[in-house]
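below are the sequence and a predicted model for it; my questions follow.
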Amino acid sequence: MQTNQRFGNIATPATRWFFVAVLLFWAAGLLVMVNYSKGEGFLWMRRVGSPVFDFLFTYLTHVGDGLMAVAICVLWLLQKKWSRAIVLFAAFAVSGILAQLVKHSVEAPRPYVFFENNGQQIDAVEGVKLLSNFKSFPSGHTATAFALATSLVLLMPWWQKRWWLAFIAAVGIGYSRVYLGQHFLQDVLAGSVLGVLSAAAVYLLLRKWNPPFSRHAW
């Protein structure tokens, strides 16, 4: 079976470790969901509040808003790294579109609405406005973060050697959504699944398709 060397090899030790870490993250999340109710798990995950974490997660969460992915795509286009840019943009677009479709189909309440309907209130991190709509599931920020992390690990040798950094950043962004009171753990896990699967699917499809632009440098 021939492989498209221009697209690299998805089965390198580094990428395998990345996906193993992702699977362990999902398993840990499911374990929390089994032992805690939706509301209890949310409150349990927010117990570590501190001024340092408030500052860190308030800014880290913005990496998942899509601007970082777009900025990297633009940088690669300027460097004429066409294939990288197309793979990343496609992964970002697919994960984002799927997340929005599910959000509008499920219409799950945000934590603020969920607890308010149960006669409770949750504390907001200073400077952060709690969203009060019904678009909690899944987390779009987390989907983008994991799509970006997965794409970087699959596309770039530098990130393959530092897969753990991409993984920690993606998990940190996902956790920030709970810490800031915008999502439940279930939303974050679903977003991470969308992000990883979207990026992997786009990568494999383009690798198999072998378009003309793949002749250009990665």
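It's in.

going forward, measure contacts between C-alpha atoms and count neighbours the same way
Fine.

now the helices for the protein?
13-35, 38-45, 51-60, 67-78, 82-106, 111-117, 140-155, 157-161, 163-179, 185-209 (DSSP state H).

give me the buried positions along the fourth one.
Put plainly, it is helix 67-78. 69, 72-74, 76 (16 or more other C-alpha atoms under 10 Å).

will you turn those residues into a markdown table that also has distance to residue 96?
Listed next are those as a markdown table, based on distance: C-alpha to C-alpha, whole Å:
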| residue | distance to residue 96 |
| --- | --- |
| 69 | 11 |
| 72 | 16 |
| 73 | 15 |
| 74 | 18 |
| 76 | 20 |
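
quick one: which of those residues is nearest to residue 136?
residue 69 (21.7 Å; C-alpha to C-alpha).

between the helices of the chain, which gets nearest to residue 125?
By C-alpha to C-alpha (comparing all of the helices of the chain), the closest turns out to be helix 51-60, at 6.4 Å.

included below, for side-by-side comparison, is a second structure:
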Amino acid sequence: MNWKDWMQQIDEALFISIHQAGSHEFLDVFMLLMRNALTWVPLYLFVLFYIIRYRKNKALIFLVCTLITFAIADYGSASILKPMFQRLRPCFNEDLQGHLRNLIECGGRYGFPSSHASNHFALATFWFLSLRSIGIRRWWWVWVWALVIGYAQVYVGKHYPLDIVGGAMYGFLVGWLISRLFIWWNQSGFRLIRPNRRLDALT
């Protein structure tokens, strides 16, 4: 048995254990809610309010970097890495059909890495490191947020655990890189919108 088959067996065993031992009607509803993008709209609005309220002069660059982080994580995972690895989702594995509860439609054929995990770990990493660099701490909870969303993807049957791990690693790399860009922008004094000195002189 080669290492790929060995990792696949471990991944399937973890997937089955989650679906057999960890399933519950209440969790079904909760996990479906956690992976729904609309659930997190209040969080995104909170982040927007927070950065404008406490670091207004950094808000524009922070929001631009947030959008860049999401765009790179999402495009890279969905359009580059998934076609590259071509790893089938659990719902396309005939050996697992008896363990799937069909809480949600299968979706695309390929699942590695998880785009949900990539996107949310990228945002969590960027937010945590960037806010920390400008003196805003205690945002550790963004890691819990990303972990819950990643686990929900396994729970509803969309991904194997290693799909989440791969997505988290890729997302962390993207978030770290864009946080370095934000820190550079912040330390260099670069502004997306230059002040109008002529107007300032007249007022």
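Noted; the coordinates are in hand. This is a predicted model, so every value here is computed, not measured.

which one of the buried residues of helix 67-78 of the first structure is nearest to residue 95 of the first structure?
Distances from residue 95 of the first structure to the buried residues of helix 67-78 of the first structure, taken by C-alpha to C-alpha, are shortest for residue 69, at 12.0 Å.

nearest residue to the closest one other than its sequence neighbours?
Distance criterion C-alpha to C-alpha, 6 or more residues apart in numbering; nearest residue to residue 69 of the first structure, sequence neighbours excluded, is residue 148 at 6.5 Å.

residues touching the residue mapped onto that neighbour from the second structure, list them.
Residue pairing (TM-score structural alignment): residue 148 of the first structure is matched to residue 123 of the second structure. Counting by C-alpha atoms under 8 Å, 6 or more residues apart in numbering, residue 123 of the second structure touches 66, 69-70, 171, 175.

how does it look with 7 Å?
By C-alpha atoms under 7 Å, 6 or more residues apart in numbering, the contact set of residue 123 of the second structure is 66, 69-70, 175.

what's the answer for residue 46 of the second structure, then?
Counting by C-alpha under 7 Å, 6+ apart, residue 46 of the second structure has no contacts.

how much space separates the aligned residue in the second structure for residue 45 of the first structure from residue 151 of the second structure?
Alignment note: residue 45 of the first structure maps to residue 18 in the second structure; criterion TM-score structural alignment. Residue 18 of the second structure sits 10 Å away from residue 151 of the second structure, going by C-alpha to C-alpha, to the nearest Å.

closest to the centroid, which residue in the second structure?
residue 120 (1.6 Å; C-alpha atoms, centre = their mean).

just give the closest residue to it, not the sequence neighbours.
Residue 120 of the second structure's closest residue in space is residue 146 (C-alpha to C-alpha, 6+ apart), at 5.3 Å.

so what's whatever residue of the first structure lines up with the one you found up against?
In the first structure, the residue matched to residue 146 of the second structure (TM-score structural alignment) is residue 170. Residues near residue 170 of the first structure by C-alpha under 7 Å, 6+ apart: 145-146, 149.

one more pass at 10 Å, please.
22, 60-61, 63-64, 141-150, 164, 176, 192, 195 (C-alpha atoms under 10 Å, 6 or more residues apart in numbering).

follow-up on the earlier one: count of neighbours near the match of residue 45 of the first structure?
Burial measure for residue 18 of the second structure: 18 neighbouring residues, criterion other C-alpha atoms under 10 Å.

touching, it and residue 154? I think so.
Yes - Residue 18 of the second structure is within contact range of residue 154, at 7.9 Å (criterion: C-alpha atoms under 10 Å).

thinking again about what came up before, quick check: neighbours shared by residue 18 and residue 151 of the second structure?
residue 161.

roughly how far does residue 13 of the first structure sit from residue 161 of the first structure?
From residue 13 of the first structure to residue 161 of the first structure the distance is 9 Å (C-alpha to C-alpha).

what residues sit buried inside stretch 81-100 of the second structure?
Applying 16+ other C-alpha under 10 Å to stretch 81-100 of the second structure flags 81-82, 87-92, 99-100 as buried.

which residues sit in contact with residue 117 of the second structure?
Counting by C-alpha under 10 Å, 6+ apart, residue 117 of the second structure makes contact with 73-74, 77, 123, 146-153, 163-172.

can you do 8 Å?
So residue 117 of the second structure contacts 146-147, 149-150, 164-165, 167-168, 171 (C-alpha under 8 Å, 6+ apart).
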